[in-house]
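Q: Task: produce atomic coordinates for the following.
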Amino acid sequence: MSDMLFPGLRDFERKASPKNQVARMHQPLFLFQAKDDSKVPLATTERFVELLRETNPRVTFQTVETGDHYDAMIEQGIPAGIRWIKETMDSN
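A: Predicted coordinates for the structure are as follows:
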């Protein structure tokens, strides 16, 4: 149905999917997720992180217990990401 409304959308989604881009992701990466995320299952992210680490040892994955999808990102994920960026820049 979505391809009828937006021709080429399925092909774009497949090509743009992060899991189809893993081989190109060699830069340091920071991923963050709350364990109680109601939008993306933690197991899905953990599998993605494992896939990334097969070709990129510079992957940092941080979790927190609660905060769901949005609040955890705002309250804990963004500050953690900023700290990670500073630490990554300082080590180079």
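Q: from here on, contacts and neighbour counts on C-alpha atoms
A: Will do.
Q: Taking the centroid of this structure, which residue is nearest it?
A: The C-alpha lying nearest the average C-alpha coordinate of the chain belongs to Leu31 (C-alpha atoms, centre = their mean; 4.6 Å).
Q: gap between it and Arg10?
A: If you measure Leu31 against Arg10 using C-alpha to C-alpha, to the nearest Å, the figure is 25 Å.
Q: now the other sequence, so there's something to compare against:
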Amino acid sequence: ADRDRVYTVGHGSAASLALRAGAELEQVKAIVAFNPITDIDGRISAFRRELRQIDRRAIVILRESSPLEHLLMLRTKPVFLFHSVADEAVPVAESARLALALKPGVDTSRVMIVPTGGHRPAMLEQGIPAALSWLDDLADPQPASHAAR
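A: Down below sits the predicted model:
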């Protein structure tokens, strides 16, 4: 195993967990997040409307899972953030908000917003290939002199 190539990857709510794990675990070198949920309070409100009651401990756990709670550490690692404007499950505004919050982060981070594809198809067709290419570039960066040629 290559200890320099430990990454976390997730989609939707799992992307939020990938971001949290990547922020908290030193051995994680990069994070790939497809359509992450960042508006935890909005989700809690929706749960309350549907379930009428949520355990307070669950609310604490949900809030702690927000990538926005881990910005200081996230800004120290490369992050590939992908979202489709046509996502019907997670509004693209959630990734836009996270992208702005990560702005002072490392130079190798990348944000990719695509206009079509919905929640899952965009990730499969565009996001995964782009993320794999990004991870390859991280693993084998080209010197600036070669990139200019």
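Q: State the TM-score obtained for the two superposed chains.
A: Aligned and superposed, the two chains score 0.86 in TM-score terms (TM-score structural alignment, normalised by the length of structure 1); 88 aligned residues with a C-alpha RMSD of 1.5 Å.
Q: if we can go back for a sec, which residue in structure 2 aligns with the residue nearest to the centre of structure 1?
A: Structural alignment (TM-score structural alignment) places Leu31 of structure 1 against Leu81 in structure 2.
Q: Same question for Val64 of structure 1.
A: Val64 of structure 1 maps onto Val114 in structure 2, with residues paired by TM-score structural alignment.
Q: Give the full set of residues in contact with its match.
A: Applying C-alpha atoms under 8 Å, 6 or more residues apart in numbering, we find Val114 of structure 2 in contact with Phe82, His83, Ser84, Val85, Ala122.
Q: let's see 6 Å
A: With contacts defined as C-alpha atoms under 6 Å, 6 or more residues apart in numbering, Val114 of structure 2 is in contact with Ser84.
Q: Tell me how far it lies from Pro121 of structure 2.
A: 11 Å.
Q: ok so, going back, in terms of helix, strand or coil, where does the match of Leu31 of structure 1 fall?
A: Applying DSSP: H, G, I helix; E, B strand; the rest coil to Leu81 of structure 2 yields a three-state assignment of strand.
Q: can I assume Met4 of structure 1 sits in a helix?
A: Yes. Residue state for Met4 of structure 1 (three-state DSSP) corresponds to a helix.
Q: what about it, how many neighbours?
A: The local packing of Met4 of structure 1 (other C-alpha atoms under 10 Å) involves 8 other residues.
Q: residue in structure 2 matching Glu46 of structure 1?
A: The equivalent of Glu46 of structure 1 in structure 2 is Ala96 (alignment by TM-score structural alignment).
Q: how big is the offset of the host helix or strand of its match relative to structure 1?
A: Ala96 of structure 2 is part of helix 92-102, with elements assigned from DSSP states H and E. Taking mean C-alpha distance after the TM-score superposition for structure 1, the mean distance separating helix 92-102 of structure 2 from the aligned residues in structure 1 is 1.1 Å.
Q: Tell me which residue of structure 2 matches up with Ser91 of structure 1.
A: For Ser91 of structure 1, the aligned position in structure 2 is Pro141, judged by TM-score structural alignment.
Q: who touches both of Val114 and Pro121 of structure 2?
A: Residues touching both Val114 of structure 2 and Pro121 by C-alpha under 6 Å, 6+ apart: none at all.
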